[in-house]
Each structure stands twice: as C-alpha cells, then as structure tokens.
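K.L.:
I would like to see how this sequence folds:
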Amino acid sequence: MLALLSVSDKRGLVPFAQGLVRLGFELLSTGGTLAALQAAGVPARKVSEHTQSPEILGGRVKTLHPRIHGGLLGRPELESDRAEMAAHGITPISLVAVNLYPFRQTVASGASEAEVIEQIDIGGPAMVRASAKNFRHVTVVVDPEDYGAVLAELEASRATSEETRRRLMRKAFAHTAAYDASISGWLSEQAAEPFPQELTLGFQKVQSLRYGENPHQRGAFYREHAAPAEPTVAFSRVLQGKELSYNNILDLDAALGLVLEFPEQPCAVIIKHNTPCGVALDDALVKAYRTARAIDEVSAFGGIVAFNREVDPATAEALAETFLEAVIAPSYSAEAQKVLSAKKNLRLLEAGPALASPTARPRAQLEARSVSGGLVVHDKDSVEPPLDWKVVSKRAPTAEEEKALRFAWRVCKHVKSNAIVFAEGQKLLAAGGGQTSRVESAKIATARGGEALRGSAVASDAFFPFRDGLDEAARAGATCVIQPGGSVRDAELIAAADEHGMAMVLTGVRHFRH
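P.N.:
This is a model prediction of the structure:
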C-alpha cells in the first residue's frame, strides 16, 4: 500500500507517518516533509524515485506526473484502468496527506509579490482534488486534526469506511476552494478591485453554535484563515464562561466596533441587542465603566461590555456587581481574572494588545449581508479622521459643546437608523434608533434621557427631513446639534436652530446603519 505525504503544516506528521508504517504502508514524500520524516527515522522514498523523473524548475514540478495522478485516479474495478496502469507501471496510491503552501501566512507577513506568487501551490491542490474525486479508493487528509481518527480506523479495520472517505472528500474540496478564494481575494486587492466580477469567500469554521438567533435556527461561527493585525472578535481568546451564542457574537462585534472609535482614552461600551446603552470615556477604566453603566442600568443588565484598556481589579469588582453576558478587552490582570472567575457563566474574551493601542482602528474591509438569492457588499463604515465641520447657525459651538458633538457623532454611527444620540462631555445620555421616522427616534431618546438632556449635544445620523425632530431635541434641552445636512429643507432647519439658540454643524457625511 502506498501513502503520499506532502504537508506544509507539520503538526502531528511524524506520529501519523509512524502509524502508517506500522500498518504496512510505504511512504512517498517530498521536500520539507521528506526531511522531517527522515530526521525522525521514518522510512520514506522521494517522489522523484517513484516517478523516475527529477524535480524540475526549482521544485515547481514534483508531483505532476502520471505515476502520481494515475495512482490517485485509477479505478481498480475497471478492467481498462487496471490494464493501462499495468502498462505504464502505475501503482495505486490509497492514502494522501496533503495541505497547501502557506499562502495566507506569506501575504500576512508583508512579503513581496514575487514571494507571495511562489506560495501559490499547484501540485498540492491537484493531488487533493484527484484524491477527493476518487474517494471510493483514496483516503485524502488535509487537516492534521483528522490524523488520529484515520489511524484508529485503519488499525481497527485495515481500511477506512466509505462514510469517512466521503467526509474527508467534502473537507478536501472545501480546503482547496478556500485556498483559491484567498488567492483570488489577494489578486483583487493588488489590482485595487474590491468588487470583482466573481466574488469568492473563504472562511474556516470555529465552532458549531447551540442555535442561531432563535432556538429553532441552526448556527455556526466562521472566521478568516489568518488573523489580521487589528483586534477582532473572531480571533479573540475566550478565557472563561459559557459557549458563545450567535447573539453574543453579534453583540461583541458591535461593542468592539464602537470602543474602537475612542482609542485616545479609557473607554467603556455597553451593548444590548446590538444597540449602545452605555458609552463613556474617563481617565480611569473603572470610572468610565461606572459612568457607562449608570446611563441605563436596566438595559445594562444582561449586556455585553467592551473595554479598550486592560481590565484591572477595580474594574473587575465593578463588573461583578451586575449580571453580564460577556466582556471583551485587550487583556485582564491576574487579580481581575481571579475576581471574575467567580462569575462562572460570564464569557471573557481577550482581544490582544492591539485593542489598547492609542492608534487602534477597526480594519478597513468589506461587509457582506445575505439577501434572497445573493449578497450585498459594501465598504465598512470605518472610523473617520477629525472632520472639517461647517458651522451654519448664527452661534458657533463652544469648546465644551464641540467636544460633546464629536463624541455623539462617533457614537451615532453605531445606532440603528434613524439614529438620534444625546451626549454630554464624553458620555452617552440617551439614544433612539431603528424607527421609521426620525422624530420617533428623537421622542424615544428624549423620553429615556429626561432631565439629564438639559445642556446636551445631539447627533443625527442623516439629515432632518422636517424640523419636528430638531424641535423635539430643543424641548428636551439640547443646546447644539450635529447632522450631515443635504435636505431640501436645510435652510428651514438652520432657521429653527437659530430660533432655539442652538449651534448647528453639518458634516456632509451620512451614517445610516440598517
């Protein structure tokens, strides 16, 4: 029996190869895989000896040979295949362990175009696809995590079952498809072509979820194959707590996106049902969190919290006072972890030091949402640099008002449209969104904020189509407003602001979030 081993990821390679030799397999191998086997004392032959053809073109051509692909694709039940294989000296290959050149890792390392191109595997995908196509006779293994189960089955039955080979076939084609998607995506990036004619996405399963948004819906969590430099939920380390749910993941991502708006200072964000219910900045993390929680303690119960600084013991003690679903932060001190370990079900995610950087920014990327029969894709609404706002009212905002307006504008981006956000200093006071009219969002926010809105700043994610929403904010006590402008009634709105004695600035940028 012949087995061909040629792997980039060498985890578990030697024990797997040793097990195959014990079972009577003769091993064929190439390059670094062969060297690793020989160094461990595992007998293996060069593929070039088997094919009786040398490696050529600097190793670009090693396994592209009829004695390899004939051995993988031959069908022993067909007399014609058996005759041709015998005529050409082709021996069947019954097991293949192949994973592909580290293309994604090479791209992530910042390598040159020439170096990246060299990591486009040719022979590997050809062998994987050939083996998978002929799954009735060939066991193809692309994931080192499968070595143990394959060996155990071979040891028990001297062969793998058709069910196993079918499962490995599906995994093999998914592996090569994701690999090609990575290459296609990189080439599109190189050509500055964010929306190619054929869009192929490749992601790796992290875990099955207990269910999706609701218990009757199935769910799973996927992530990219290589971790980006920027902090992400998908590549955060789970330190404790219950298994993440579909809704936890969405809320954690919303919380992370909002906390990344404020890298310059310790920030605490509380999210409930994908909506901010507490946001505050302060010179100490615990003060920021207590301020954020006090904004709406009822909504904070069962919420998701994000921080942009390490969680210290004082912040951990404050977190422990309220039932929370999950917390994401750059890191946790040992004492903070000890405090929070008493909350057995609380999920703690460590996003890494990039989240604590004063220059932290979310990743510039495409966002995709499924619709019936397709996808809509767009650029992520990323963090903006300081804007050159246009003051259109008679009165310009004071320095304190401008500070509150800038804060409210950054938060507003993360509230469902039609979004209305009230802020004071560097804390959220109230928000309304997800309504079919802007004035209804304003009424919701003013009802929540009450008397606390006296002297506040208000932000609107899009222009006010009528003055009613602005009048509602003025009645609540807002003294200044920020909005994109662009309505046919802008002049009427500016006059209304002047009537109320409010300062108004226009950004020229809209932030709908559907």
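K.L.:
C-alpha from now on. contacts and neighbour counts both.
P.N.:
Fine.
K.L.:
neighbours around residue 152, how many?
P.N.:
14 (other Cα atoms under 10 Å).
K.L.:
could you also give me the structure for this second sequence? I'd like to compare it with the first:
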Amino acid sequence: MSDRVPMRRALISVSDKTGLVEFARDLSARGIEILSTGGTAKSLREAGLTVIDVADVTGFPEMMDGRVKTLHPVVHGGLLALRDNDEHMAAAATHEIGMIDLLVVNLYPFEETVAKGADYDTCIENIDIGGPAMIRAASKNHAFVSVITDVQDYAALLAELNANDGDTTYSFRQKLAQTAYARTAAYDAAVSTWMAKAIGEETPRRRAFAGTLAQTLRYGENPHQAAAFYTDGSNRAGVATAKQWQGKELSYNNINDTDAAFELVAEFDPAKGPAVAIIKHANPCGVATGASAGEAYRRAFDCDRTSAFGGIIALNTTLDAETARAITEIFTEVVIAPDATDEAREIFAAKKNLRLLTTGGLPDPAAAGDTFRQVAGGFLVQGRDNGVIRPADLKVVTKRQPTEAELKDLLFAWTVAKHVKSNAIVYAKDLATVGIGAGQMSRIDSTRIGQRKAQDMAEALGLAQPLTQGAVVASDAFFPFADGVIALADAGALAVIQPGGSMRDDEVIAAADERGLAMVFTGQRHFRH
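P.N.:
Sure, this is the predicted structure:
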C-alpha cells in the first residue's frame, strides 16, 4: 500500500447538488474522468462537463424506478479492488473493471422526507440502497479510494489534491472513511428509529442514536474532560438551532443550562404574556410572568438575586431594550429568546462576554421525543417528559378548596417544579417563584431550603414578612410524611399541589386540614434526576 494515491477516475451520484458543478469542473480540469448517474449526470452535462453514464460502463440500464443502477460488479469491483494485489488486478483486467479512485455520494433525503411528514410508502422510497453499499465499499478500501459523503468536504479534497500534486494521502483517506461510516450509521439509525415509531415498536430490540458535530468544546463539565456538541437533526427550537449574536463560544455547562432554561420558559405560552426563567446549574433560581418581559425578569430576579449572578436567562418572547438594560446590571452568562430587537442587541454589544442567542421560535413542550442517558454498560431511554396538567385534571383532597388565584399559582408552580431537580419544592405567589428547593435527598430538606431562600430574599428586599407568606407550593412527587406539609404551612403557604399516591396520604391530608391548607392531587409526578 502506498501512502499517496493518484486520482484518475471518480464516480459522482448525489441528491444534494450544492456546489456540485464547481467541484466537478475542478476535478475535470485535473484530467479526472467522471462517471455519474441520473440527475447528477444531467446537471453536469448541462454545465458543459463531459460525463460517462454508469449504465454505459456496466452495460445495464437504470431499472426498477432507479432502485437498481450502481449495484453491479463493475462498480463495486472498481471500488473494492486492492491495487497492490495481483489477483485482484488480474480479475479486474479479465472482466474489464476500471478502478474508481474517488466516490462522491450523498444519500436520498430520507431524514428530510420524514421531517416533512411524508406517508409510509414515500418514506420507504426515500431509503437509499445503492448509495450506502458504495460508500461502505469505498470506505473499506480507503487504502486506495477516497470517499466523500458531505458537501462540506469538497473543499478539503481539492486542498488535499493541491497540496500533493493530485494525490491523496493515507491519513486523509482514513478521515474520509471514518466520516463516511458515521454517515451511513446515522442514516441507518434514522431509518430504524422512524420504522420503530411507524409500526408502534416502543422498545425495539436494538436502538441507534446519531448526531452531527456542531461544535468541539474546550472541555466538558470540568477541564480534564473532553467534550463536543452534536445536533440530532430534529430542528427542535433551542440552543442547537439558535443564532449566536455575540460573546465567546458556549461551553458544555452553558449549553446544558441554556437548554434547561429554554425548555422551562417554553412551557409558558407567549400569547398569554411574557415569562422569564433564570437558571443556575440546570435548576431554576427564579421564574415569573409579567405584563412585560422587563417586569417578568425583575420578578424572577427577585426570587433569588444571589443565585442569579452568572446565570442563564431565557425569555418566551422578544428581548426588548428595557429588559436588556435590566439584565446588564449584573453578570449573566447567556440570554436566549425567540428574538431580540436591534436596540436590545446594541445594549448587549457593550457586554462582550455576554452571549445572546435567538431561536426564531419556542420548542413545543407537549411534543413527543426521547431522552437518553449513559450508564455503565448501556444507556437508558425514555420519552420526553411532556406531561401537562390542566385544572380539570386536579383532585381537591382537603376540606378547603383553593381560590381561583391560588389555583392559577398552583398550576404555575407545578409547571416550574417539572424543571427542578428532584426532590423539588417550589413556592410561588402571583405567578412568580418566591423560593425553590432543589436536588435534595429528602423532601423536607428541599422544603426548608426553599423557605430559607425566600426568607433571605425578603430581608434583602426590606420586607417585613417572608415571601412564602400567602404563597402556594408545588412538590414534584408525593409527600412521604406530613412533616413537609407542616413545614410549608409554618412558612405561611396556603395551598399545595402534589401527585399524591403515598401510603401516608391520609396523614398528609389531615395535616393540611388541621392548618387550613388547600391541597390538590395531580396523579402525575415529575421526577427529574
């Protein structure tokens, strides 16, 4: 095997014709013979390039609606033959098989077809067969063959040829082969995932996940951990699809926290008014609605000003100048919103380290989807927590009914609790959080932490009463004992929302009744580990 291989013959068959003519013209100018098929050959000829039809090489026409055109020994022999193996080359000579030094293939647009909501039969017809077969053949024989599956690699190949007098190096071909195998793996993953959903197979025997590199990160959660950010092709509005207007590159923790913030604030319909969420270490430290985005931000900020420092801020509506000015009063890592006014962007421009992201929309909190997490020896897969509770779903279990205002606050607090690490306790009043206890090993600890934060904030604001006075409380899972309910009642809370389902529900309800609390059960929990 030689490190450097000259390029004399290429086979090009692509669905995505971006940059095709310019790329092929450069190859042709180098004296490289071009084989092609169907629409690709037509495009190149129309551009004035000389192209040989694969059908003329194989002696067989394209048939069966194009399903069979490159699945032929003349093609695969030209891709797979080992140039330094005398038997391979003798067989090629006997059967008049010409060598193919470059394969350029991008596959039928299966993922795009599914994303458009096409019917089952249309999706099936957009599953490429010949393309993956050729890609795998060329990749296996990367000792001699270069393979390109991404338009973005056209320039890299031309640069390689320029640097090596028309040859390619082994290391370069290795990189192309790795990329190509990843592409076919991702393609097969997309097909298998779609088919499992199409036939109602919720737990298929084998699962595959794939992504496309969006960003190589400086490090992961800590400096000694390597990390990268990949997109999954779903185009779900959020950090993966956002435009970054300013600021340095996002870090691993920035991306994780920004996603948490935006998924939370998307729970609040902008048609019903602005909402703002402030996140620190993937937990909300303040969430509120308001008559304006600026008011919502100030109310969220007043839940826990200390934790908000260096946090992530998400809006469910356009970032305006008033809100931008308020945000710049303290250090903030990232702000993400569906859009931002020109004036808001100008205000942020003075804060060069502040990242501003706009997404053009909000993710649908009720949309189906999967999440997965690695564990030793495997990974866990589950559906996205898209559970939504409405007033009609609630069951009042105490003697006192919640008032209309309390009911609104209860549903607000419940929505926030869904995005707080378990054990989660959320105190809220007038559609704003006033105290949050997150991620504790016992629910009573979360209850007390939320209360203490609310007390500290009240003192900072110069208020005579704790912020929990007259508030409601949401618990992401049931209260296992009455102590948690007693503690929040002592803090001044008036109503509680929780899933119910504890062996001691009767004791918990009795404790609520003794203290005049209203309590409602949802029948649904929101563990978030």
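K.L.:
what's residue 414 of structure 2 aligned with over in structure 1?
P.N.:
Counting by TM-score structural alignment, residue 414 of structure 2 corresponds to residue 409 in structure 1.
K.L.:
ok, then the element right after the strand or helix carrying that match?
P.N.:
For residue 409 of structure 1, the host element (DSSP states H and E) is helix 399-412. Sequence order places strand 420-424 as the next helix or strand after helix 399-412 of structure 1, per DSSP H and E.
K.L.:
start and end residues in structure 2 for that following strand, please.
P.N.:
So strand 420-424 of structure 1 sits over residues 425-429 in structure 2, by TM-score structural alignment.
K.L.:
what does residue 244 of structure 1 align to in structure 2?
P.N.:
So residue 244 of structure 1 corresponds to residue 250, using TM-score structural alignment.
K.L.:
wait, residue 106 of structure 1
P.N.:
So, by TM-score structural alignment, residue 106 of structure 1 is matched to residue 113.
K.L.:
any idea which helix or strand carries the aligned residue in structure 1 for residue 197 of structure 2?
P.N.:
Residue pairing (TM-score structural alignment): residue 197 of structure 2 is matched to residue 189 of structure 1. For residue 189 of structure 1, the host element (DSSP H and E) is helix 162-190.
K.L.:
cool, and residue 306 of structure 1?
P.N.:
With DSSP H and E as criterion, residue 306 of structure 1 is part of strand 303-307.
K.L.:
in structure 2, what range does that strand match?
P.N.:
Using TM-score structural alignment, the partner range for strand 303-307 of structure 1 is residues 311-315.
K.L.:
do stretch 5-21 of structure 1 as well
P.N.:
So stretch 5-21 of structure 1 sits over residues 12-28 in structure 2, by TM-score structural alignment.
K.L.:
would you mind pulling the contact partners of the matching stretch?
P.N.:
34-38, 40-41, 43-44, 47, 49, 103-109, 151, 154, 158 (Cα atoms under 8 Å, 6 or more residues apart in numbering).
K.L.:
list the buried residues in it.
P.N.:
12, 13, 14, 20, 21, 24, 25, 27, 28 (16 or more other Cα atoms under 10 Å).
K.L.:
and those, which of them are in strands?
P.N.:
Of the buried residues of stretch 12-28 of structure 2, the ones assigned to strands by DSSP state E are 12, 13, 14.
K.L.:
just give me the match in structure 2 for residue 469 of structure 1.
P.N.:
Using TM-score structural alignment, residue 469 of structure 1 pairs with residue 484 in structure 2.
K.L.:
the host helix or strand of that match against structure 1, how far on average?
P.N.:
Element membership for residue 484 of structure 2 (DSSP H and E) is helix 483-490. By mean Cα distance after the TM-score superposition for structure 1, the fitted helix 483-490 of structure 2 averages 0.9 Å away from its aligned residues in structure 1.
K.L.:
so where is the helix or strand just after that helix in structure 1?
P.N.:
With elements assigned by DSSP H and E, the helix or strand that comes after helix 483-490 of structure 2 is strand 495-498. The alignment of strand 495-498 of structure 2 onto structure 1 (TM-score structural alignment) covers residues 480-483.
K.L.:
got a list of what the counterpart of residue 92 of structure 2 in structure 1 touches?
P.N.:
Structural correspondence for residue 92 of structure 2 with respect to structure 1 (TM-score structural alignment): residue 85. The neighbourhood of residue 85 of structure 1, defined by Cα under 8 Å, 6+ apart, consists of 70, 71, 74, 91.
K.L.:
of these - the most surrounded one?
P.N.:
Compared across the contacts of residue 85 of structure 1, residue 74 has the highest neighbour count, 23 neighbours, by other Cα under 10 Å.
K.L.:
now check that one against structure 2: what is it aligned to?
P.N.:
In structure 2, residue 74 of structure 1 lands on residue 81 (TM-score structural alignment).
K.L.:
and what of residue 132 of structure 1?
P.N.:
Checking TM-score structural alignment: residue 132 of structure 1 goes with residue 139.
K.L.:
just checking, its match touches residue 177?
P.N.:
Yes: if you go by Cα atoms under 8 Å, residue 139 of structure 2 and residue 177 touch, sitting 4.5 Å apart.
K.L.:
where do the helices of the stretch 251-400 of structure 2 begin and end?
P.N.:
252-265, 293-301, 305-308, 321-327, 342-349 (DSSP state H, counting those that start in this stretch).
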